[in-house]
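Colleague: I'll drop the sequence and a predicted model, then ask my questions.
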Amino acid sequence: MADLFDTAAREPSAEAPRPLADRMRPQSLAEVIGQDHVLGPEGPLGAMLAAGNLGSIVFWGPPGVGKTTIARLLAQETDLAFVQISAIFTGVPELRKVFEAAKLRRTQGRGTLLFVDEIHRFNKAQQDGFLPHMEDGTIVLVGATTENPSFELNSALLSRAQVITLNRLDLPALERILQRVEQEEGALPLDGPAREALTEMADGDGRALLNLAEQVIGWGASKPIDRETLTTRLTRRATKYDKSGDEHYNLISALHKSVRGSDPDAALYWFARMLQGGEDPRFLARRITRMAVEDIGLADPHAEALCLQGWQTYERLGSPEGELALAQAVIYLALAPKSNAAYTAYKAAMGAAKQTGSEPPPKHILNAPTKLMKEEGYGAGYAYDHDAEDGFSGQNYFPDGMKRGVYYVPVERGAERELKKRVEYFAKLRARRTEDG
């Protein structure tokens, strides 16, 4: 009886109709396109195969880049039984059957490569269930995930598997896939711009490209189709963006760093990408305001106010008109002078406060509303700054016995140029008062 969990026993017959994406599936690792950094002689998989020692792996990458195909070919290359399951449809009873079948197979002298699609969807207990079977060699686990493994997978499982990142397919790789299609199916009826548009629509997903190409072939066009006709007939593929997943954090990081890098065009691009992906503009308004505080700071005090005004404008106008106010804030921040001096000073002061614990203020700056407090020396020796020369007493305001901290170091940019002069001015006065005292 065929093994119910061995996908090799359930391949469709040669006569069954097969989608183009299935027909074009690579038959060897050498045919895989776009993942040379992994499969090449110096890549992790290339090195494993050369050493004849295939260990457990977690493939991390976007959809349509070859995770399933590479896993299948690894089993073929190492003569392991290929078993494929999906975390979405597999529960504990099914997993037990998979492991029992793998144990039986092992007693017969054959190992098992267990490919688990969407492995991040298994809960902690289910993930832990793989560990003993990985350790005793019953299975070689190959997991696939589109989510960041460091956030979604147990550390115990990650310690027993190598995470290998598969890249989004670039335009040259997608073009090579089209050329392979044309070797089997004949030239696609597309002019140059339409061909470029087709690869752009795939958005780095090889499987999506093959599905789009199959639609084009099915039209049976007798003359080349232009870009306008193609984009009218084909529905553009939705941008890959998960508001609660890894892509969410990748894009907000790209936006923040583009602003910090004073590139308004790149900042607007990532801002637009997030909006098109369905991001809540209020989240963007909050993060933009944070950028003003963290990366512009006192180099341009107006930046924070402009962000808050943009946020308020969005709340009043809503989408899509209000998003323009946020876009203006993004441009302003990108072009504003940058300083993280206040942010750095805040973190340094927080560190010092944590380190010094409960040190009290010096008594001369404490109020003394009662006779007892006055007798205890509260307020004694306090110098009222308005009565001092230059309106500056130069007294110590740190706890007694604590070395004076220097946290705020303004930069020579924007409005902080003037603040730097004032910091230096007061430092000189303080040193003079100390010498005189």
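Modeller: Arrived safely. Numbering: from 1, shown residues only.
Colleague: okay, CA-based contacts and neighbour counts for the rest of this
Modeller: Noted.
Colleague: could you pull out the helices for the stretch 251-400 of the chain?
Modeller: In chain order, the stretch 251-400 of the chain shows helices spanning 264-276, 281-291, 302-317, 321-335, 341-356, 371-375, with DSSP state H, counting those that start in this stretch as the criterion.
Colleague: who touches the third one?
Modeller: This means helix 302-317. Judged by Cα atoms under 8 Å, 6 or more residues apart in numbering, the contacts made with helix 302-317 from elsewhere in the structure are 282, 285-286, 288-289, 292-293, 296-297, 321-323, 325-326, 328-329, 332-333, 336.
Colleague: List the buried residues in stretch 109-126.
Modeller: Judged by neighbour count (16 or more other Cα atoms under 10 Å), stretch 109-126 contains these buried residues: 111-122.
Colleague: try stretch 396-408
Modeller: In terms of neighbour count (16+ other Cα under 10 Å), stretch 396-408 has its buried residues at 407-408.
Colleague: That stretch spans what distance, first to last residue?
Modeller: The stretch stretch 396-408 measures 17 Å between its terminal residues, going by Cα to Cα, to the nearest Å.
Colleague: likewise stretch 377-386?
Modeller: With Cα to Cα, one end of stretch 377-386 sits 22 Å from the other.
Colleague: Are we agreed that residue 163 is in a helix?
Modeller: No: secondary structure assignment (DSSP: H, G, I helix; E, B strand; the rest coil) places residue 163 in strand, not in a helix.
Colleague: what's the neighbour count on it?
Modeller: By the other Cα atoms under 10 Å criterion, the neighbourhood of residue 163 contains 19 residues.
Colleague: Pull the contacting residues for the residue lying closest to it once chain neighbours are set aside.
Modeller: Counting by Cα to Cα, 6 or more residues apart in numbering, residue 58 is the residue found nearest to residue 163 once chain neighbours are left out, at 4.7 Å. Counting by Cα under 8 Å, 6+ apart, residue 58 makes contact with 141-145, 161-164.
Colleague: Dump the residues you listed to JSON lines, plus distance to residue 355.
Modeller: Output for these, formatted as JSON lines (distance: Cα to Cα, whole Å):
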{"residue": "141", "distance to residue 355": "47"}
{"residue": "142", "distance to residue 355": "47"}
{"residue": "143", "distance to residue 355": "45"}
{"residue": "144", "distance to residue 355": "45"}
{"residue": "145", "distance to residue 355": "42"}
{"residue": "161", "distance to residue 355": "40"}
{"residue": "162", "distance to residue 355": "39"}
{"residue": "163", "distance to residue 355": "39"}
{"residue": "164", "distance to residue 355": "41"}
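Colleague: next, the one to line up against it:
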Amino acid sequence: MTDLFASAGLDRDAPRPLAEKLRPKSLADVAGQDHLLGPNGALTRLVQSGSLGSLIFWGPPGTGKTTAARLLAHETKLHFVQASAIFSGVGELKKIFEEARGRRATGQGTLLFVDEIHRFNRAQQDSFLPVMEDGTITLIGATTENPSFELNAALLSRARVLTFHSLDAAAIEKLLERAEDAEGKTLPLDSEARAALVLMADGDGRAALTLVEEIFRAARPGEVFDAKTLTEIVQRRAPIYDKGQEGHYNLISALHKTVRGSDPDAALYYLARMFDAGEDPLFIVRRVVRMAVEDIGLADPQALVIANAAKDAYDFLGSPEGELAIAQAVVYCATAPKSNANYVAYKAAMKLAREHGSLMPPKIILNAPTKLMKSEGYGAGYAYDHDEPDAFSGQDYWPEVLGRQRLYRPVERGFEREITKRLDYWEKLRKEREGN
């Protein structure tokens, strides 16, 4: 019945969201994806070749993935079918595949667009493989998550991954202009508020148009909003950040690498992004402790002390005051001298331990609590270092099979310069005493 009303045009006056009204009618109208849909874009070339192949569209919400799939079906004369991994089960997929086989028998191909394809489990993803291989369907799957982690290797091997980018300011501005043309009126915003609206959209075209609708509804005749009033009216969108998904890992990785790269300003920016998105401060400070031991180490032993103190300060003060302690630790670590010498030495020691098994330490450093052990030479010849000149005996403590190894190599930065001097001095004494 609904389709009958629609075919008669009776649904034209029904209310529709602005994003739906402005859905592009051609691939060239999709905003912000010129690398895919421009004159030399990847999708443009596929359309010109007359053959798509199966595709995975990877990108944030509101970047045109669904629209592009719909338009590709039209351009390539394929029957368009849309499914969602949230609402579709194996039963519905089987029905879609059977209908596609029927169309194929009459010479009509099918483009199946699956939104949120990463939400299908591994077995459900495998169900696409036979119909992709025999040409029953051309699959376009859309995902906001990294396909490398979320999709089967078998599915990825049969599909090309294309990345959709967040819309930049120019693309969002183009959408605002289209909305004004469609509504026949100008957005009631001053220049500062308009710029603020672009930022609020956070690269999401659908969100930008939803905000435009809210503004048009809220504005009284002749009223023009400044940035402060705009913020009060539309509030603001939550940042694109899911603590269980990729955005979470991207930002903590960015924080870690900017600290390692000694850029305190960039580190503070990514820290603020995470605080702003509601990340657990204890998750962040745990990573700062890791930075202190992994990337700074003994080049500045105070880094670990300060990172742990930031955790204690946050426990004591709570939010928001405790977050300042974490920021202080981040800046300290970013500006500290860097060394991963201890980290590298530890990994080398673990490798050595695994490869050589349960080697006995030399008997000189084993205790001899029994007569039998003493008779076996346990502890014989051990030199007590505090009784030796310079409190250093220079004895070889390594298992005989291995011989002396060099694992820890301090860098010429920070406090490790002093450690290098000590190690060099002890090595000189060791050689002197071995020679004597």
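Modeller: Now that the structure is in, tell me what you want to look at. Note that the structure is a prediction, hence the values are computed from the model and not measured.
Colleague: Residue 53 of the second structure -> the first structure?
Modeller: Under the alignment by TM-score structural alignment, residue 53 of the second structure pairs with residue 55 in the first structure.
Colleague: separation between the nearest residue to that match once chain neighbours are set aside and residue 50 of the first structure?
Modeller: Taking Cα to Cα, 6+ apart as the measure, residue 55 of the first structure lies nearest to residue 140, with 6.3 Å between them; neighbours along the chain are not counted. The gap separating residue 140 of the first structure from residue 50 of the first structure is 17 Å, by Cα to Cα.
Colleague: quick one, which of these two is more surrounded?
Modeller: Neighbour comparison, residue 140 of the first structure and residue 50: the larger count goes to residue 140, with 24 against 12 (by other Cα under 10 Å).
Colleague: List the residues that contact the equivalent of that one over in the second structure.
Modeller: Taking TM-score structural alignment for the superposition, residue 140 of the first structure sits opposite residue 138 in the second structure. Shown in contact with residue 138 of the second structure (Cα under 8 Å, 6+ apart): 52-54, 109-112, 132.
Colleague: ok, now residue 137 of the second structure?
Modeller: Counting by Cα under 8 Å, 6+ apart, residue 137 of the second structure has contacts 97, 100, 109-112, 131.
Colleague: tell me the centre residue of the second structure?
Modeller: The structure's the second structure has its C-alpha centroid closest to residue 250; by Cα atoms, centre = their mean the separation is 2.7 Å.
Colleague: element containing that one, please.
Modeller: Using DSSP states H and E, residue 250 of the second structure sits within helix 246-260.
Colleague: If you count neighbours, what's buried in that helix?
Modeller: Buried residues in helix 246-260 of the second structure, defined by neighbour count with 16+ other Cα under 10 Å: 247-248, 251-252, 254-260.
Colleague: To what extent does it diverge from the first structure after superposition?
Modeller: Comparison of helix 246-260 of the second structure with the first structure after fitting gives an average deviation of 0.9 Å (mean Cα distance after the TM-score superposition for the first structure).
Colleague: list the helices and strands that helix packs on?
Modeller: helix 264-276, helix 281-291, helix 321-335 (3 or more Cα pairs under 8 Å, 6 or more residues apart in numbering; DSSP states H and E).
Colleague: tell me the most buried of these?
Modeller: Comparing those on average neighbours per residue, with mean count of other Cα atoms under 10 Å, the densest one is helix 321-335 at a mean of 21.
Colleague: Name the residue most distant from the centre of the first structure?
Modeller: Outermost in the first structure, Cα atoms, centre = their mean: residue 371 at 61.0 Å.
Colleague: Count residues in the vicinity of residue 370 of the second structure, would you?
Modeller: The local packing count at residue 370 of the second structure equals 10, with neighbours defined by other Cα under 10 Å.
Colleague: ugh, wrong one, residue 85 of the first structure
Modeller: By the criterion of other Cα under 10 Å, residue 85 of the first structure has 20 neighbours.
Colleague: Map it across to the second structure for me.
Modeller: Matched to the second structure by TM-score structural alignment, residue 85 of the first structure sits across from residue 83.
Colleague: mind listing the helices for the stretch 1-150 of the second structure?
Modeller: Counting by DSSP H, counting those that start in this stretch, the helices of the stretch 1-150 of the second structure are 2-7, 18-21, 34-37, 42-49, 65-75, 90-105, 122-126, 129-133, 147-150.
Colleague: The contacts of residue 58 of the first structure, buried ones only, as a PyMOL selection?
Modeller: The buried residues among these can be selected in PyMOL (16+ other Cα under 10 Å) with this line:
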select buried, resi 141+142+143+144+145+161+163+164
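Colleague: How far does stretch 70-89 of the second structure sit from its chain's centre?
Modeller: Here stretch 70-89 of the second structure shows a centroid-to-chain-centroid distance of 28 Å under the convention Cα atoms, centre = their mean, to the nearest Å.
Colleague: What of stretch 405-418 of the second structure?
Modeller: Relative to where its chain is centred, stretch 405-418 of the second structure has its mean C-alpha point 33 Å off (Cα atoms, centre = their mean).
Colleague: so how far is residue 284 of the first structure from residue 327 of the first structure?
Modeller: For residue 327 of the first structure, the distance to residue 284 of the first structure (Cα to Cα) stands at 10 Å.
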